[in-house]
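1. just need the structure, nothing else, for what follows:
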Amino acid sequence: MLRIMIAVDGSEPSLDAVRHGVKLVRQGLHASLVLAHVQQEATFFELATQDPDLIARASVAAGRHLMEPAVALVEAAGVSYETEVGLGEPAPTLVDMAERNGCDMIIIGALGQGGVRRALIGSVSREIARLSNVPVTIVKHPDPADVADAQDVVDED
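-> Alright, predicted model coming up:
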């Protein structure tokens, strides 16, 4: 059975990635899902002034909370899954999580940004694709302007 890691951050693009993973399984792909989320590590100041264990527990709890919509989608579909919350920089931590979990593929959602904006802003999805040793599927979330343009074309017909 294949293991597919899906990066989840509570955003609509990440839920698009979850829907894509569920769709693959429902279409007959024999796979289980690993829903993965990464929280940024605490700052040096936070670690120096707070209990590090308390900060880590709060970060994991926040990550699990952000994953709730994704978990609900997967459970509603009846698809086998696990969850994991990591701490660190998103792209390398997600790639490490995929390797540790023996995942055969990574699915991640991304905003459908174009042109100059995409060139100037770093992309976690592109960094995962660069770092990963397993195939990465990037599920693009539709740009609201593109959706509006497509609706205008439909309305004109």
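2. only C-alpha atoms from now on, for both contacts and neighbour counts.
-> Noted.
3. tell me the first helix or strand C-terminal of the longest helix seen in the chain.
-> When the chain is scanned for its longest helix (criterion: DSSP state H), the result is helix 52-77. Following helix 52-77 in sequence order, the next helix or strand is strand 81-87 (DSSP states H and E).
4. for the comparison step, fold the sequence that follows:
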Amino acid sequence: MNRVLVPVDGSKPARSALEYALEQFPDAELTLLYVVDPMVDYSRRRAYPGYTSDDEHTTEREKGEAILESSLEAIPDDRVVETALEGGPPAQTIVDYADEHEVDTIVLGSHGRDGVSRYLLGSVAETVVRRAGVPVTTVRGG
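-> Just a heads-up that it's a prediction; the model follows:
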């Protein structure tokens, strides 16, 4: 496997997935992907009427940049890693990115929700597993 995509969101499961990818794919090209979810902007605008979409998008983008920078700090200095920041629904954006960039595998963290909470909240990991055209490894963390 030459190209490994590791979606990151600042969570413990995402950090565990990054650690797993570093250990299991020592010679692979890693790409860390942060997805800016437009629904976060929408939800905050509805909950806090004074926010503009421009302000909120910048905030979410800055959050993504900070998470990518923080994730890079966990990478050994001799390891070359790319980062990407994309906007869209998280699961579909991850799958699309993998397709468009010829990724060989995806390693992502899973919160391990089940039952009603998974039904109500949805599961990015589950959707990626179902829709991705490449192997997906989910790593529970936390």
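5. now the angle from the longest helix of the first structure to strand 81-87?
-> Interaxial angle, helix 52-77 of the first structure versus strand 81-87 (axes from the mean of the first three to the mean of the last three CA atoms, to 10 degrees): 150 degrees.
6. which strands and helices sit next to helix 52-77 of the first structure?
-> The contact analysis (3 or more CA pairs under 8 Å, 6 or more residues apart in numbering; DSSP states H and E) places helix 52-77 of the first structure against helix 12-26, strand 31-39, strand 81-87.
7. list the buried ones in the next helix or strand after the shortest one?
-> Looking back up the chat, that one is strand 81-87 of the first structure. For strand 81-87 of the first structure, the following helix or strand on the C-terminal side (DSSP H and E) is helix 90-100. Neighbour-count burial for helix 90-100 of the first structure, counted by 16 or more other CA atoms under 10 Å, picks out P90, A91, P92, T93, L94, V95, M97, A98, E99.
8. what does stretch 43-60 of the second structure give?
-> Neighbour counts over stretch 43-60 of the second structure (16+ other CA under 10 Å) mark R45, E56, H57, E60 as buried.
9. reformat those residues as CSV; add distance to A125 of the second structure.
-> Formatted as CSV, those follow (distance: CA to CA, whole Å):
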residue, distance to A125 of the second structure
R45, 26
E56, 25
H57, 24
E60, 21
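10. closest to L68 of the second structure out of those residues?
-> L68 of the second structure lies nearest to E60 out of these, by CA to CA, at 12.3 Å.
11. against V139 of the second structure, how distant is the closest residue to that closest one other than its chain neighbours?
-> The shortest distance from E60 of the second structure to any non-neighbouring residue, by CA to CA, 6 or more residues apart in numbering, is to V36 (6.3 Å). Noted for V36 of the second structure: a distance of 21 Å to V139 of the second structure, by CA to CA, to the nearest Å.
12. again with A125 of the second structure
-> 10 Å.
13. quick check: neighbours shared by these two?
-> L108, G109, S110 (CA atoms under 8 Å, 6 or more residues apart in numbering).
14. circling back to that earlier point, and the residue nearest to E60 of the second structure, what pairs with it in the first structure?
-> Counting by TM-score structural alignment, V36 of the second structure lines up with Q39 in the first structure.
15. that match: what's it in contact with?
-> Applying CA under 8 Å, 6+ apart, the residues near Q39 of the first structure are S59, V60, G63, V85, G86, L87, G88, E89, P90.
16. quick one: it from H65 of the first structure, how far?
-> 12 Å.
17. I'd say T137 of the first structure and I108 touch.
-> Yes: using CA atoms under 8 Å, T137 of the first structure is in contact with I108, at 6.4 Å.
18. more crowded one of these two?
-> With neighbours defined as other CA atoms under 10 Å, T137 of the first structure and I108 compare such that I108 has more, 27 against 18.
19. just give the closest residue to the residue nearest the centre of the second structure, not the sequence neighbours.
-> Nearest residue to the geometric centre of the second structure (CA atoms, centre = their mean): P7, 2.6 Å. Of all residues not flanking P7 of the second structure in the chain, L33 sits nearest, at 4.5 Å (CA to CA, 6+ apart).
20. ok, now which ones touch D16 of the first structure?
-> G109, V139, K140, H141.
21. name the SS class of the second one, please.
-> Using DSSP: H, G, I helix; E, B strand; the rest coil, the three-state assignment for V139 of the first structure comes out as strand.
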